[in-house]
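> The following comprises the amino acid sequence and a computationally predicted model.
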Amino acid sequence: MANYWRMAWCRHLLAVSMALFCLLRNTMDVHARPANMSSLKDKNNPTSKEVNEILPPDHLNGMKLEMDGHINKDFHQEVFLGKEMEEFEEDSEPRRNRNKLIDIFSKVDFNKDKSVSAKEMQRWIVEKTEEHFQEAVRENKMSFHAVDPDGDGHVTWDEYRVKFLASKGFNKKEMADKIKNSEELKVDEETQEVLESLKDRWFQADNPPADQLLNEEEFLSFLHPEHSKGMLKYMVKEIVRDLDQDSDKKLTLSEFISLPMGTVENQQAQDIDDDWVRERKKEFEEVIDGNHDGIVTMEELQEYMDPMNEYNALNEAKQMIAVADENQNHNLELEEILKYSEYFTGSKLMDYARNVHEEF
């Protein structure tokens, strides 16, 4: 039965993704990408806040891939800005953003030689990634409290099920009684599919000896697999399973860049497709496929996904520097980082970079 629901859930995810992607092809600009499952969480509906609080997020800050295998578009900004990401909003006053970026540069420049090396950037990336980790820990405390109202320090799968179903609009007492008496829940197919997927994830997060209870640390792994080697491995297996077309538990380039079936109706939609393929091809060939044999194994993908891998942080530092290193000295100067501010912060600073020498 579990296998049946797993297959049904995969078909459901694929159908939703394909529908959303076809819609995006016809309506969004060239910077768009196929939508991930985060869109299924209704962030504007107040009644959905409780659902979002206890469901594992699709987007994980500081992770290169989303839970559904999409490339994290904001990764560079997340590992450069850390918890300060929200301060760089598109409509923020440019001079304020410029001053903030100058301040960040001075912190990254650990030896104060007015130049950022790959090692300094690596150190900074690790520090900012840790900030995202700590933020997840803080959020998890609130989420765990929401599912552990009696405060006994652990949550059963049945307790979580009741909380989840109640947050979806089902009668809490009725669901609790049915679960207690092992009665059929009679929920809609979509809710049942989500429950089966969550159950699989729940038992993966249950550290041995398995007792079907999650403490706060295990619940953190349930919501944020990047906090656990075992759950990170599980996340990688899920991504490979969804992309692996020949079931060999490996990914080829064609599998990694494959697009949902659909008709391209205009040039704008074709541009979206081309950007999607180009971006994923570059990431596959230059970063993920470590030995460049044209195949990505689960081990390679797990190493690529590990946010606390310092070797990955160094490679990321070198890539980030290469983007803005106009004088080709393998370091970053302040004027370079200001000129390429959109890459590092998501915010354009217009012509403020040219004034940098007036202050330094």
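Perfect, thanks for sending it.

> From now on I want contacts and neighbour counts done on CA atoms only, so please keep to that.
Fine.

> tell me which strands and helices the longest helix seen in the chain is in contact with?
Using DSSP state H, we find that the single longest helix of the chain is helix 118-147. When contacts are defined as 3 or more CA pairs under 8 Å, 6 or more residues apart in numbering; DSSP states H and E, helix 118-147 packs onto helix 49-54, helix 75-81, helix 94-108, helix 157-167, helix 216-223, helix 310-324.

> Can you check which of the ones you listed gets nearest to residue 134?
Closest to residue 134 of the helices and strands packed on helix 118-147, according to CA to CA: helix 216-223, at 11.1 Å.

> Next SSE downstream of the closest one?
Using DSSP states H and E, the helix or strand that directly follows helix 216-223 along the chain is helix 229-243.

> Figure out how far that next one is from the centre of its chain.
13 Å (CA atoms, centre = their mean, to the nearest Å).

> Could I get the contacting residues of residue 331?
By CA atoms under 8 Å, 6 or more residues apart in numbering, the contact set of residue 331 is 115, 116, 117, 118, 321, 325.

> if we go to 6 Å?
Residues near residue 331 by CA atoms under 6 Å, 6 or more residues apart in numbering: 116, 117.

> Against residue 126, how distant is it?
Applying CA to CA, to the nearest Å, the value for residue 331 to residue 126 is 18 Å.

> can you map out the helices along the stretch 251-360 of the chain?
253-256, 267-283, 298-305, 310-324, 334-339, 341-345, 356-359 (DSSP state H, counting those that start in this stretch).

> Any idea which of the ones you listed gets closest to residue 18?
Using CA to CA as the measure, helix 267-283 is the one of these that comes nearest residue 18, at 13.1 Å.

> Show me which residues of the closest one are buried.
Within helix 267-283, the residues that qualify as buried are 268, 269, 270, 271, 272, 273, 275, 276, 277, 280, 281, counting by 16 or more other CA atoms under 10 Å.

> Now distance to residue 89 too, for those, in CSV please.
Shown next, in CSV, are those (distance: CA to CA, whole Å):
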residue, distance to residue 89
268, 27
269, 28
270, 29
271, 26
272, 24
273, 28
275, 24
276, 25
277, 28
280, 27
281, 30
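
> How about residue 237, nearest residue that isn't a chain neighbour?
residue 298 (7.0 Å; CA to CA, 6 or more residues apart in numbering).

> Pull the number of nearby residues for the one you found.
17 (other CA atoms under 10 Å).

> Check the gap between residue 231 and residue 159 for me.
Going from residue 231 to residue 159 by CA to CA gives 21 Å.

> here comes the other one, which I'd like you to weigh against the first:
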Amino acid sequence: MLLRLLPSFFLVAIALAVPAKEKRVHHHSDLSDHAHDDTHGYQYDHEAFLGKEEAKTFDQLTTEESKDRLAKIVDRIDTDKDGFVSHGELHHWIKHRQRRYIEENVNKHWKDYDNNGDGKIGWEEYKNTTYGFYLDEEFDDVEDKATYKSMLTRDERRFRVADRDRDGIATREEFTAFLHPEEFDHMRDVVVQETMEDIDKSGDGKVSIDEYIGDMYTSENGENEPDWVQTERKHFAEIRDTNKDGYLDAGEVIQWILPTEVDHADNEAKHLIHETDTNKDGQLSLSELLDKMDVIKTSTITDYGSMRVDEHDEL
């Protein structure tokens, strides 16, 4: 699966920065970084229900502590207080966690880059804070010089697209578009461009089946491909490649990574109800959710931001 495209936050430890593939937008990353494949566990659902940071917390709690935390979360989701979680309430909650995660992520990085405290982040501020004295050395002290120069070029290009008034300074909304381009329509082209640059190894402007699979999976020692890879091959041929020419062009790539007609939060709400609604009445009780802790402990309902359940976490 594609991974979320994040700008290079390596600050001091630039030499330890992740490769370009780790900096790319994932079309499901607003819910989870894991593949949505229940045959390999429920980590995607865990992060959808709980939120990414809270999911980590859940993994460290005792069974009783997890149940107590889950009961508090369910009480927040159940806005009409009828004792059940409906599809609408669940969908609203997951969307809320998405917004909360993005807001907290932007707040976290804003402090790193607004060096003069003027409530804006200039390109020079971002560039100097991120790449520092390596700029003066033209990355000569970095082992993979070409990669870092490419990262700088990519960061600047995305910053310029996010900077809608072209003044070289990012407001909070513009900086949000820079960090989370998948959330903004005017950033779609740059998301596709970055994805194509990463996957299209031949540089012919299209993605072959080998490039598509190679971005997700590399076989080792002649091992057989797992079932999920075979499924992805099928998806490439039957779903992704809409004009059936054997390749994905830019238009097909954008429908793959940022499909306009797909509401992942809605799909996840439906999926969670399907997996946990034991009596099939279309809604979830606390007891049903507790009975399915293996699903919930691997869901996006509990995994966004830090998922603190308190009076300040307004829906």
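Thanks, I have it. Only a predicted model underlies this, so the values are computations on that prediction, with no experimental measurement involved.

> hang on, the earlier thing: okay, residue 231 and residue 159 of structure 1: which has more neighbours?
Neighbours of residue 231 of structure 1 and residue 159, each counted by other CA under 10 Å, are more numerous for residue 231; the result is 21 against 16.

> For the residue mapped onto the more buried one from structure 2, give its distance to residue 152 of structure 2.
Under the alignment by TM-score structural alignment, residue 231 of structure 1 pairs with residue 187 in structure 2. Going from residue 187 of structure 2 to residue 152 of structure 2 by CA to CA gives 18 Å.

> cool, residue 282 of structure 2 as well?
Note on residue 282 of structure 2: its distance to residue 152 of structure 2, by CA to CA, is 49 Å.

> same thing with residue 262 of structure 2?
From residue 262 of structure 2 across to residue 152 of structure 2, the span is 32 Å (CA to CA).

> same deal with residue 104 of structure 2?
Separation of residue 104 of structure 2 from residue 152 of structure 2 (CA to CA) stands at 24 Å.

> Compare neighbour counts for those two and give me the winner.
Applying other CA under 10 Å to residue 104 of structure 2 and residue 152 shows that residue 152 carries more neighbours, namely 17 against 14.

> Now do the same for the more buried one: its match in structure 1.
In structure 1, residue 152 of structure 2 lands on residue 198 (TM-score structural alignment).

> Quickly find the element holding that match.
Judged by DSSP H and E, residue 198 of structure 1 forms part of helix 189-205.

> tell me which strands and helices that helix is in contact with?
Counting contacts by 3 or more CA pairs under 6 Å, 6 or more residues apart in numbering; DSSP states H and E, helix 189-205 of structure 1 packs against helix 216-223.

> quick one: the helix it packs on to helix 189-205, angle?
For helix 216-223 of structure 1 against helix 189-205, the angle between stretch directions is 130 degrees (axes from the mean of the first three to the mean of the last three CA atoms, to 10 degrees).

> What is helix 216-223 of structure 1 packed up against?
Using 3+ CA pairs under 6 Å, 6+ apart, helix 216-223 of structure 1 sits against helix 189-205.

> go again using 10 Å as the cut-off
Applying 3 or more CA pairs under 10 Å, 6 or more residues apart in numbering; DSSP states H and E, we find helix 216-223 of structure 1 packed against helix 49-54, helix 118-147, strand 155-156, helix 189-205, strand 213-214, helix 229-243.

> In contact with residue 322 of structure 1, which residues?
The neighbourhood of residue 322 of structure 1, defined by CA atoms under 10 Å, 6 or more residues apart in numbering, consists of 118, 316, 328, 329, 330, 331, 332.

> Swap in 8 Å and give it another go.
Residues in contact with residue 322 of structure 1 (CA under 8 Å, 6+ apart) are 328, 330.

> next one: residue 78 of structure 2
By CA under 8 Å, 6+ apart, the contact set of residue 78 of structure 2 is 84, 85, 86, 89.

> Look at residue 141 of structure 2 and give its secondary structure.
Of the three states, residue 141 of structure 2 takes coil under DSSP: H, G, I helix; E, B strand; the rest coil.

> Nearest spatial neighbour of it, chain-adjacent residues omitted?
Using CA to CA, 6+ apart, the nearest residue to residue 141 of structure 2 is residue 134, at 7.2 Å.

> how distant is the helix or strand that contains residue 179 of structure 1 from the center of its chain?
Element membership for residue 179 of structure 1 (DSSP H and E) is helix 172-180. Offset of helix 172-180 of structure 1 from its chain centre (CA atoms, centre = their mean): 34 Å.

> In it, which residues are buried?
Across helix 172-180 of structure 1, burial judged by 16+ other CA under 10 Å covers 172, 175, 176, 179.

> and the residue nearest to residue 141 of structure 2, what is it in contact with?
The contact partners of residue 134 of structure 2, by CA under 8 Å, 6+ apart, come to 140, 141, 142.

> Please report how far the last one lies from residue 16 of structure 2.
Shown here: residue 142 of structure 2 relative to residue 16 of structure 2, a distance of 10 Å by CA to CA.

> The two: who's more crowded?
Neighbour count, other CA under 10 Å: between residue 142 of structure 2 and residue 16, residue 142 has more, with 15 against 10.

> residues near the residue nearest to the more buried one when sequence neighbours are not counted, how many?
Distances taken as CA to CA, 6+ apart put residue 15 closest to residue 142 of structure 2, at 6.2 Å, once the chain neighbours are dropped. Residues within reach of residue 15 of structure 2, counting by other CA under 10 Å, total 15.

> ok, residue 15 of structure 2 touching residue 145?
No. Counting by CA atoms under 8 Å, residue 15 of structure 2 does not reach residue 145; the two are 9.9 Å apart.

> which neighbours do those two share?
Shared contacts of residue 15 of structure 2 and residue 145, defined by CA under 8 Å, 6+ apart, are absent.

> Identify, from the contacts of residue 78 of structure 2, the entry nearest to residue 201 of structure 2.
Out of these, the member with the shortest distance to residue 201 of structure 2 (by CA to CA) is residue 89, at 43.5 Å.

> And that closest one, how close does it get to residue 73 of structure 2?
Computed as CA to CA, the residue 89 of structure 2 to residue 73 of structure 2 distance reads 12 Å.

> Who has more neighbours out of those two?
residue 73 (21 against 18).
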